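Trainee: next input, structure requested:
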Amino acid sequence: MALYSQSTRNVDLSKSETELTTNIRKATSIEETAPKRKHVRACIVYTWDHKSSQSFWNGIKVQPIQADEVQTFKALITVHKVLQEGHPIALKEAQQHVAWLESLSRGLGGMGGEGMRGYSPLISEYIFYLISKLRFHRDHPEFNGTFEYEEYISLKSINDPNEGYETISDLMNLQDQIDSFQKLIFAHFRNGSNNECRISALVPLVQESYGIYKFATSMLRAMHTTLGDDEALSPLRGRYDAQHYRLVRFYYECSNLRYLTSLITVPKLPQDPPSLLDDEAAPSLPTRPKNEPVTKPITPPPRPRETADPEPINEFWKNEQARQQEEYAAEQARLQAQWEEAQRQQQAAALQAQRDFEEQQRLQAEQQRLQLEQLQRQQYSQQTQGRMAELEQENLNARAQYERDQLMLQQYDLKVRALEGEISQLNANFQQQSQSKDDQIRALQEQVNTWRMKYEALAKLYSQLRREHLELLQKFKGVQLKAASAQEAIDQREKLQRELKTKNLELADMIRERDRALHDKDRTTGGHRDELEKLKRELRMALERAENADRAKGSELSGMLSRHNREIADLEEALRKKTRALDDVQSKFGEGSSDLERQLREKEEELEVYKSGMDQTLLELNELRSNGHVNDSAMDEQIDVMLLDNIRKINDIIDSVLQSGVQRVDDALYELDSSMQAGNQNASGPYVLSQIEKAQSSAMEFSTAFNNFIADGPNSTHGEVIRTVHTFSNAIADVLSNTKGLTRFASDEKKGDQLISATRRSASSTVDFFRGIMSYRLDGLEDLQKTDVVINKNNEVQIALNNLSKLADAFAPKATKISNASGDLGELVDREMGNAAKAIEAATERLTKLMNKPRDSYSTYELKIHDSILEAAIAVTNAIAQLIKAATASQQEIVQQGRGSSMSKTQFYKKNNRWTEGLISAAKAVARSTNTLIETADGVISGRKSPEQLIVASNDVAASTAQLVAASRVKASFMSKSQERLEECSKAVTGACRSLVRQVQKIIEGKRKEGEEDVDYGTLSGHDFKVRQMEQQVEILQLENSLSAARHRLGEMRKISYQDED
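Mentor: Purely as a prediction, here's the structure:
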């Protein structure tokens, strides 16, 4: 029966191999898809059916898989699946075909890089892995294709731990190769395609990696349980943990591939590797199975020879057996012939397949050669055309570059000429400044020499007076000693007292003259060179010490003199009393001369006592003078300490004031850059120019005050510096606010940005000015260097403000520019202010005429409306008249205070030409807006104009009066009464304009209510209500569009009218 089954399988062998060849060809097709599972399954089943894989290897070798990268890759996938799931004999037979697999890798050398379709690196890595897998199975034949070894799980004994250690190490090496290969596959995924062919290679990798993981886990647990040596197994544990984490990531990425999850179930591992030490159920370290003894095939015993003379009873069975033998031999011969025929057909089919393959290879090579030649021709043509296009493009680029270079050269020439002009101008200015500084230095040097001569003369005079004073004191003492009587002592005392008072007065005058000379000398020599400053400081400190010593000695001397004078006065009083008593006695009595003589002797004795007291006092005075020199050094040190503390406190105060100025300018800069702040919307060109002029003068005033503060040294006062810092920072803040408001007149966005940039640079220069002159930055510099720093910083601010003034000058009306005007500017300003006053008077007269105009044609309601409008307009004109008077008074006060005694009104106006332009522009604006208001009021009353026009005219009046007040505020002094009066008048004008607007709005509201339809929307149907609602929305949208267009036109008209204002 077994022979019959074997013969049946031989009969179907040709058909099976044909089907196998067909399945291999379909599994390794050229399409970039995964090998069909049924085709690969057929190859696997063939190995199990025939218990051989030689036909599979023969069939796959004859396929043209090396002609295409995809075919090669799919063939490797098929081989991998057969090795993994085929008959175990396939792993042994595959060892003979390792050279063929290596030849596939060498065949990739002509592809280069990634290959035509990106599979070249994948094929090389796949072949390397398959060879490593076959090498492992050669060394460890006990493992199947998926690395499952069930005997290791059940074994409990151990023969050689080193063998188990090597087995796990080899498996982990193979696991590392799987990880490297799968990363390469993921890295070669392409966007825009399904990557099905690449993903199919991950299926056997997932299965084998999980088999290796399970075996390694069981094996390591068994080794830990058996050996108990954790340190010896620590390298394997480290590799096991690392591979666990890589497998977790690998399986996670595989689970995100929908095609892969549709083929297999991706394992799920815990995030952390399992414990290999605490598993009590871990099996013992297994041993490799022993080689089974090879059993020889059992051969049937030889048939015994038949006897020549068989028994008759067996003759029938003998004949029957011979017949069956013959039939069996015939059947075997027939089957052998069929098998040989099948072998010949198979060989013929193989030869035919080989010839077909060679012919196909030749045709493919010829086709590839033709395609390569055509591709080369196309590439050559494309390269030629591309080169021509590149040459044309390079020609055009060169021509354009030449034109740009020519234009750039012209621009550079213009810039060079402009820079040369600026350099020449700067050189001229520098020479002029140097000449003026040299002249100033020479003049100051002469003044220093003059004051030095005066000081030397005063010093000589002072020493002479001091010497004379000492001589007089000596004479006074000698006279006192020589005085023989009270009368002589009194006369001498009076004489000495008069001389002492005279000398004291002269000494006080000299001291005052000396102080004045020192003060003037300190002020004039404040900005000189280092040597003069050093000499001045030493001289001043020496004089201060001398002055302090003289003052102390003078106070001591005056105290002693006052004490002596009191004693002399007491003596004189006593002498007068005694003399009167003596006269009384002599007049009453003619005798008693002895008593008188006795009393006279007593008085003389008392006088001698007083004289001795005087001598003792003079000796004490001399001792005090000698001791005064010892105390001078201690007093000088105390004075120096007090001076340094005072200077430090003053510097701290100045730094805090400068920081407050920086903060003020920074706040203004924030408002300049803030989109929520629109600036002063009433600012005009002349007003901004006047603000810039004020900032420039404030900067100069601050620089002068600070230089004086530096020059005066310890004797300086800081009140002026604080005041000028406050004025300067506020002026810059006003410039920023008003300049931002001025940008509304810019014709385009570029001009507005230029104006804002120039304003920002001015503010930044101011901040740098304040920060650059703080005490910690000026420490270590001489006074002349400090003065140079202040001058340079001020020059930077002046340059920035001049640039801003040039840009803002373009926004000033042409008619109000008077910088080049001829004639008396004072008369021009007075005339404009007078014209404004006359316009107000004319407006008032016209309103009075309108009030007295006949009203017979008006109804009572219209009369009421007209009266309310005229009354409000008259209130506005009266307030404006008061405003003009207050503005005239404020302007006269400003001119009187600003020009001083050496400057005429015309010179003052020319010096402050920006402010003058703003004042004239504001006066004209007031007159013009007032006339417009009266004309509009007349038109509203007569019905020629609408009430809305009257509101616009009233707002224009309020804006023009605000401009006039702002122009006056620029030059007004602090706490000026006339300016306060002007501000009150401005508030009155604003209130009157608001009252007029309220009256007109009431009129408009009344007309609106009269013109509205009384519609009951509740009675409308749903469709009618929706139609009405849509109509209202359309009307609102149309009105908004019209309003936006009207505002745009008004803005453009204002820009043009403002620039061409006359």
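Trainee: only C-alpha atoms for contact and neighbour calcs from this point on.
Mentor: OK.
Trainee: please, where are all the helices along the stretch 701-850 of the chain?
Mentor: Taking DSSP state H, counting those that start in this stretch as the test, the helices found in the stretch 701-850 of the chain are 719-742, 749-772, 775-778, 783-809, 825-851.
Trainee: which one, of the ones you listed, ends up nearest to residue 263?
Mentor: Taking C-alpha to C-alpha as the measure, those were each checked against residue 263, and helix 749-772 came out nearest at 66.6 Å.
Trainee: helices or strands up against that closest one?
Mentor: In terms of contacts (3 or more C-alpha pairs under 8 Å, 6 or more residues apart in numbering; DSSP states H and E), helix 749-772 is packed against helix 593-673, helix 719-742, helix 783-809.
Trainee: could you rerun that using 10 Å?
Mentor: Using 3 or more C-alpha pairs under 10 Å, 6 or more residues apart in numbering; DSSP states H and E as the contact test, the elements touching helix 749-772 are helix 593-673, helix 685-712, helix 719-742, helix 783-809.
Trainee: now the second one, please; I'll put the structures next to each other:
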Amino acid sequence: MASLSLPRVLNPRKTSLEIERENFEKTQAQALQKAINSNETPVKQKHVRSAIIGTFHTQSAKIFWAYALRLPAMDDRIVAWKLCHVVHKVLREGHPLCLVDSQRHKNDLDEIGKLWGHLKEGYGKMIRLYTTLLIYKLDFHRRNPRFPGHLGVTAEELESIAGNDINNYFQMTVEMFDYLDHVLDLQEAVFGSLNMARSNSMTMAGQCRLAPLIACIQDASKLYDYCVKIMFKLHMTLPPDILSGHRERFLKQFRVLKKFYESTSNLQYFKDLIAIPPLPENPPNFLIMGDFRTYVTQEVIVPQEPEHEEEPIVEGNLIDTTEEAPVHDTYNETMLIAAQEELIKEREFLRSQCEKFRHEINAVMRKNEKDVTKLRDKIGHLETELATKESELIQERQVKEDLLSQSFAVAQSQDSEQKVKNEKFDKLKELYVKLRNEHIQKIREKAEVEKKLSGALQTIQQLSELEKENDRLVEEEKQKYAELSALQKDKELFNMETEILKKSVMDACREKDNLKSEVATLLQEKEDIKKSSEELSYKLLDIERQLDRAQRDMQNQLKEMVIKCVESSENILKHAIEEVDNPALTALTCSPDYLRSLTNGCKESLHESTNVSSTNYSDIVTVANRLAHRHATYILQGRATCNTSPDISFGEKVAEACKVLGKIVLKLLSSLKRGENVEELAKEAKEKLEELATLADGISASLLGENAETLADMLDNEMSAMDKAIEEAANRIQDMLTRSRAADSGIKLEVNEKILDSCTTLMQAIRLLVQKSKFLQAEIVAQGRGSASTKEFYKRNHQWADGFISAAKAVAVAAKFLLSAADKVVINNGKLEQLVAAAQEIAASTAQLVVASRVKADRNSVNLQQLTQASKGVTTATGTVVATVKDCSELIDESEELDVSNLSLHQAKRLEMDSQVRVLELEKELEQERYRLAKLRKHHYQLAGENET
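Mentor: From the prediction side, this is the model:
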């Protein structure tokens, strides 16, 4: 005999079944961990589906509960909430025996609910209500085992469950009302915990709270339907007065349930997850039997996610719709024969599976019957033993009462005759020995009993010991009762499991009959398909002829539609041409610059018209619409521009040119409608647009008058004045620095040197900016004037020139203000804040100068890039000035720090009050100064606007 190696003995190989079971349990654990985590997001359905499939694989929920109870539901409220959701889904959609296995875990759910129930709001309240709902659901199915987890039963099954007994209907209605109350309480808590700021239906936190309501809606829909049907049955049999309480409770739940459905339907989160049928406006009237005939059961629909399965054979694949009829008929017959053979094989397989299931179920039924017989025998034995124990207990109690009465008699007659006392003692001794012999297994043994009693006190002590022993027997009796109740609960669970298995057998038989009927139906459909294939071929040819005719009609309709659209565009343009002569437009004005800005849009539409194909109807309509609207706007704005001309005859000339342009575009639209070439007309329209732009420039020049001639001189003067002001400011700062070094010392000299050096750096940056601005200005004038003179360039671009002049003035004023502020600071007569304001004003003024230069500059210009770099240098220098002022302010504050070491209490309090008064005064002055600054800025903007106009 070959010997086994030591590693193989210590670590035997696992069988394939063990490996498969371990992999399955690992997969289940991973699915539950992914489904039930601490993230405040809704549970993913694919993980829940894995757990549900696992219950069918093991035909129980033991593995599910084994891993579910390991999750930290006691430590994390999100985990507890998701655990309740997953348990609800498993009870509804899992294997039927999940309801039996979950009965043992009601206490676990109750403990979770009690723990989190201490949190009165939010998840704590919701978890407590959810665990209460799940516990009641388990109790409901324990009392009514023929109801499946999803509560779906037919009308016949509902009657069978109630046994057609009115008392059962009455009790079942009460249980369903209680069930529905728990559902409505939970949904009210969920909606009450939502808020618009953090938790709503469009956030993950809100969806985490709302997700379990889908299962609640499914339960509530079934319960409402059964309540309505049972209530009508009750009213058919019992007087209305007896059922008044039922009606009031139903009406209350109807209103809350209707509000629940409306609130859920209005949320975007539930739109694609569940279809909720609305409840009627008024509840059913149970006193009118006609309402029962009009009542319709409405099902809640939850869309199922598509699964990757093989597609079944459908009728469309069996229909031949091509011209090669013989070949495809043969192919269809082959497909039908193959489908028939496959269905026969599948039927045989299902039949063998049914036989296998029948044998398994019979074996389970026989085993269950044996177990039931054993349990009944055991219950009978326990009941007999219990009756014996009860009789013994009664006898023992009687003996105890006799002993107590005799002991009291002995105690009262202790001083009486000794002979009577001894006789009573002997009787007590005999009774006690008899009691010990009868209950030798239940009474503690004693070695010997004292032969004599010294007095009544010793007798009472012995009686108390007997009473304690009697209490122990009572406790044992209670334990017996507990064991008996546990056996009764196991019997109920067994009965419940038996009912579920019976229902599974009935469903399997029903499914078998359905498969037989489906096979017969498919055979009949095969014959029908053969007959209808030829008819469909003829119908297809007829449909193709109709389709060709419909396409021709559609083409004609499209042409007519295009013609109407182009004609509509022509009417728009004609209306604009007619409006040119409308006297009401004489009050309308438009600037020549705005009219020129409209030219590019019109040219673009003309260019698009030359690229349109005569067969592309959508492009024709689009281009015609754009041509009409843009040129109509241009013509009307041209007429408004004419009203600004001081020369009336010149204005009339411009208006006539607008009308000519409109007529040219009308001809272009007409050619476009007929599909002709429009390049010549588009070129003519572009030339007319250029002519109108030139006339508009003439109006602009006439509006400028004499000021246009002096724009170039004004700009040169302002640029020179700005350069001179900057130069003077730089020289003055150097002079102030020299005087300060000669006159000041210490902190004063250090402050002045830092401030004046930063101001010198700023003035150098401004000087460089002005220099680069001049270079860019010269480049702009050289590129823009063409063959015209510089004055003509400024005349055409007078608005830009005015802006440049305004920017130069602002820079010069800001430089003077900086110089004045620095001078006051140096002579110790100014404030450091004035320097900050002056530096920031210079930065704003130079920014205006840069913007004015950048408007007409080429984006790739080197001078523009240098000007931008110089602008950044001014910004940096301004920041340096501000930072230097702040440092100097801190330096001065440190040198002037208040010495409070020698102050008395009264002096310190007085200085504190003076400081508070000064703070209030400064706050008031700051508010007044801000108001004054706002008014000055407003006035400055008004003056700037008047100067530009």
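Trainee: mind checking the TM-score on these two?
Mentor: With the length set by TM-score structural alignment, normalised by the length of the second structure, the two chains reach a TM-score of 0.30; 331 aligned residues with a C-alpha RMSD of 5.2 Å.
Trainee: hmm, back to that, got the helices and strands packed on helix 749-772 of the first structure as JSON lines, with mean neighbour count and distance to residue 40 of the first structure columns?
Mentor: Supplementary listing: those in JSON lines, determined by neighbours: other C-alpha atoms under 10 Å; distance: least, C-alpha to C-alpha, whole Å:
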{"stretch": "helix 593-673", "mean neighbour count": "15", "distance to residue 40 of the first structure": "75"}
{"stretch": "helix 685-712", "mean neighbour count": "23", "distance to residue 40 of the first structure": "91"}
{"stretch": "helix 719-742", "mean neighbour count": "22", "distance to residue 40 of the first structure": "82"}
{"stretch": "helix 783-809", "mean neighbour count": "19", "distance to residue 40 of the first structure": "86"}
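Trainee: what number of residues lie near residue 8 of the second structure?
Mentor: Burial of residue 8 of the second structure is recorded as 9 neighbouring residues (other C-alpha atoms under 10 Å).
Trainee: now for the helix or strand containing it, which elements pack on it?
Mentor: Under DSSP states H and E, the secondary-structure element containing residue 8 of the second structure is helix 6-10. Helices and strands touching helix 6-10 of the second structure, as assessed by 3+ C-alpha pairs under 10 Å, 6+ apart, are absent.
Trainee: continuing past that helix, what's the next helix or strand?
Mentor: Using DSSP H and E, the helix or strand that directly follows helix 6-10 of the second structure along the chain is helix 16-35.
Trainee: what comes up buried for that next one?
Mentor: Within helix 16-35 of the second structure, the residues scored as buried using 16 or more other C-alpha atoms under 10 Å are 24-25, 28-35.
Trainee: among those, which one lies nearest to residue 53 of the second structure?
Mentor: Distance to residue 53 of the second structure, by C-alpha to C-alpha, is smallest for residue 28 among the buried residues of helix 16-35 of the second structure, at 9.5 Å.
Trainee: was I right about the closest one contacting residue 50?
Mentor: Yes - Residue 28 of the second structure is within contact range of residue 50, at 7.1 Å (criterion: C-alpha atoms under 10 Å).
Trainee: returning to that earlier point: reformat the buried residues of helix 16-35 of the second structure as JSON lines; add distance to residue 493 of the second structure.
Mentor: As requested, those are arranged in JSON lines below (distance: C-alpha to C-alpha, whole Å):
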{"residue": "24", "distance to residue 493 of the second structure": "27"}
{"residue": "25", "distance to residue 493 of the second structure": "26"}
{"residue": "28", "distance to residue 493 of the second structure": "26"}
{"residue": "29", "distance to residue 493 of the second structure": "27"}
{"residue": "30", "distance to residue 493 of the second structure": "30"}
{"residue": "31", "distance to residue 493 of the second structure": "29"}
{"residue": "32", "distance to residue 493 of the second structure": "26"}
{"residue": "33", "distance to residue 493 of the second structure": "30"}
{"residue": "34", "distance to residue 493 of the second structure": "32"}
{"residue": "35", "distance to residue 493 of the second structure": "29"}
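Trainee: related to what we said a few turns ago, what's the closest of the helices and strands packed on helix 749-772 of the first structure to residue 439 of the first structure?
Mentor: Distance to residue 439 of the first structure, taken as C-alpha to C-alpha, is lowest for helix 783-809 among these, at 16.6 Å.
Trainee: great, nothing more from me.
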